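J.: Pasted the sequence and its predicted model underneath.
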Amino acid sequence: MPLRAEDLPHVGQAGLAPMIDPATTALVVVDIQVDFAAPHGLLGRYGVDLSPAERAIDNCEKLVAAARGAGATVALMRVVTSPETDSRALRTLMARRGHPGGEAICRVENGGADYYRIFPEPGDVEIAKLLYDSFHGTDFDARLRARGIETVVICGLSTDCCVDQTARSAFHHDYNVFLVSDACAAYEPGLHESSLSAMEKNCVLLTTTEAVEAAWERAQTPESSI
């Protein structure tokens, strides 16, 4: 039987609220941008099925609204590249795979790096990165520490790549890491589920959009402060 995300261990509504206190939690939205998600972006033009990504973004939008309503930090990640900043290791990897032209994705000059559907508001943390890990080569850790963040709730694209590497890096930076399983997506069958399973075994707690919404809605009620 194929692995299903819903069969993996998840933290439900009952126990989640005290673990993701909005005062010390950041919602980390990974790479919801044109080339990864928009029909006119690079993957869309190549004919990649973006419907799983669109469903995940629907839930990311709900999470962003819930975070803003509860006063949690919202942090938006983006891959932002130009020919001058392309990784030597990535260029070499692509060439050895038979693609010597590299992988020109999320370019500044053609709009591929632009946000898609979810956009920053004043007070949000914005991180521009060159590769997969949102902490590598950025000031993300310092900016979270400055806000007293101890916990991150991660959603976005793609489960097997930038979400995975950001989640593992957050754990290595000593954050409590939650991954919202129905607010992430991958582009090939099975990758989403297998990636969730590997992360759940090693560095994250899984939860759902509905559970996070309920937890942060509870944080807005007067009785939550009693």
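T.: Alright, I've got the coordinates.
J.: C-alpha only now, for contacts and for neighbours.
T.: Will do.
J.: what's next to the helix or strand where E217 lies, contact-wise?
T.: In this structure, E217 is located in helix 209-219 according to DSSP states H and E. With contact meaning CA atoms under 8 Å, 6 or more residues apart in numbering, helix 209-219 is reached by 12-13, 16-17, 20-22, 59-60, 62-63, 66-67, 69-70, 180-183, 224-225.
J.: mind redoing it with 6 Å?
T.: 12-13, 17, 66, 70 (CA atoms under 6 Å, 6 or more residues apart in numbering).
J.: which of these count as buried?
T.: Those of the contacts of helix 209-219 that meet the buried threshold are 12-13, 17, 66, 70, by 16 or more other CA atoms under 10 Å.
J.: about what we covered before: now do the buried residues in the helix holding E217.
T.: Residues of helix 209-219 classed as buried: 209, 211-217, 219 (neighbour count, 16+ other CA under 10 Å).
J.: for comparison:
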Amino acid sequence: MARYWEWSNPFKIDPKETALIIVDMQKGFVDEGHCFFTPQAHEQIPLIADFKKFCNEVGIPVFMSVFAQDKDYHNDYYWFRNKERGLLNEDGSCKLRLGTDDCEMTKALESVGDDVVFTKYTYSCFSHTELETWLKKKRIRTVIICGTCTDWCVDSTIRDAYHKDYNVVVLADGVSTYPHAGAEPETWNTMLLDLWGEGFGRVVKAEEAKAEIKESLK
């Protein structure tokens, strides 16, 4: 079976019609000591920050999601699981609620210029948000996706983007997850990178994507 880097390329990345989507790289997931700390995501902050800076410099719009919950802003099933997942404070409030440090972007990814930071209360960046409207206004056809967690919000966003007919590019070294459901992060990443490459979009490393974009700008 072919690996993700062996699949052929059905499209090229055209920066004039491309946007970057950074999924949930907020303090709650990527900063040590916070409620849902994911070490692999923390390790990828420099790479994603560098790629974001590159996109800012070449005029590729950047959209960054923040996963948040509150009593009137949640998916019922996820809200129901908060206690079992260790996401409640002693007073019963949710740790990932709006207005808390956990729901702020990590410092290295703070917004600049026209960056858009938006909240969502479920997995996909397209679900119950204005993301698709913003992309259509900018006539975006290709989305580059990175962030956390691989098998939750990143996967859901990739699938939704594919089903909305966007060209999807995944940064292979810019997605992360944590051990759960009987599998280690490396297992989740390996399986999903291959799956995405087979059926949902291009999977490339960040430097490869940058090189392709630079070449198109010559």
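T.: That came in fine, so what should we check first? For clarity, every value in this text was computed on a predicted model and none was experimentally measured.
J.: In helices only, show me the buried ones among the contacts of helix 209-219 of structure 1.
T.: Secondary-structure check on these using DSSP state H: residues within helices are 13, 66, 70.
J.: With respect to E54 of structure 1, which of those is nearest?
T.: Closest approach to E54 of structure 1 among those (CA to CA): A66, at 18.6 Å.
J.: Alignment lookup: that closest one to structure 2.
T.: With TM-score structural alignment as the matching criterion, the partner of A66 of structure 1 in structure 2 is F54.
J.: Against D114 of structure 2, how distant is the closest residue to that match other than its chain neighbours?
T.: Nearest in space to F54 of structure 2, with sequence neighbours left out and distances taken as CA to CA, 6 or more residues apart in numbering, is K210 at 7.7 Å. Distance of K210 of structure 2 to D114 of structure 2, given as CA to CA, to the nearest Å: 20 Å.
J.: Now do the contacts for the residue nearest the centre of structure 2.
T.: Taking CA atoms, centre = their mean as the criterion, V23 is the residue nearest the geometric centre of structure 2, at 2.3 Å. Under the criterion of CA under 6 Å, 6+ apart, the neighbours of V23 of structure 2 are 64-65, 147-148.
J.: can I get these in CSV with secondary structure, distance to R159 of structure 2 and neighbour count?
T.: Formatted as CSV, the entries for these read as follows, by DSSP: H, G, I helix; E, B strand; the rest coil; distance: CA to CA, whole Å; neighbours: other CA atoms under 10 Å:
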residue, secondary structure, distance to R159 of structure 2, neighbour count
M64, strand, 17, 24
S65, strand, 16, 27
G147, strand, 15, 27
T148, strand, 15, 27
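J.: just curious, which of the residues you listed is nearest to R81 of structure 2?
T.: T148 (19.3 Å).
J.: so the closest one touches S176, yeah?
T.: Yes: with the criterion set as CA atoms under 6 Å, T148 of structure 2 and S176 qualify as a contacting pair; they are 5.1 Å apart.
J.: before we move on, what SS does whichever residue in structure 1 pairs up with E198 of structure 2 have?
T.: Residue correspondence, TM-score structural alignment: E198 of structure 2 in this structure matches K201 in structure 1. Three-state call for K201 of structure 1 (DSSP: H, G, I helix; E, B strand; the rest coil): helix.
J.: how far away is K201 of structure 1 from M77 of structure 1?
T.: According to CA to CA, K201 of structure 1 stands 25 Å off from M77 of structure 1.
J.: what does A198 of structure 1 give?
T.: In this view, A198 of structure 1 and M77 of structure 1 are 22 Å apart by CA to CA.
J.: With D164 of structure 1 instead?
T.: With distances defined as CA to CA, the gap from D164 of structure 1 to M77 of structure 1 amounts to 13 Å.
J.: so what's whichever residue in structure 2 pairs up with L43 of structure 1 closest to, chain neighbours aside?
T.: Under the alignment by TM-score structural alignment, L43 of structure 1 pairs with F36 in structure 2. Beyond its immediate neighbours in the sequence, the residue positioned closest to F36 of structure 2 (CA to CA, 6+ apart) is F29, lying 4.8 Å away.
J.: List of residues touching the helix or strand in which that neighbour is found?
T.: With the criterion set as DSSP H and E, the secondary-structure element containing F29 of structure 2 is helix 27-30. Counting by CA under 6 Å, 6+ apart, helix 27-30 of structure 2 makes contact with 34-38, 41-42, 102, 104-106, all of which sit outside it.
J.: after that helix comes which helix or strand?
T.: Downstream of helix 27-30 of structure 2, the next assigned helix or strand under DSSP H and E is helix 39-43.
J.: before we move on, back to that, counterpart of the residue nearest to the centre of structure 2 over in structure 1?
T.: Taking TM-score structural alignment, V23 of structure 2 has V30 as its aligned residue in structure 1.
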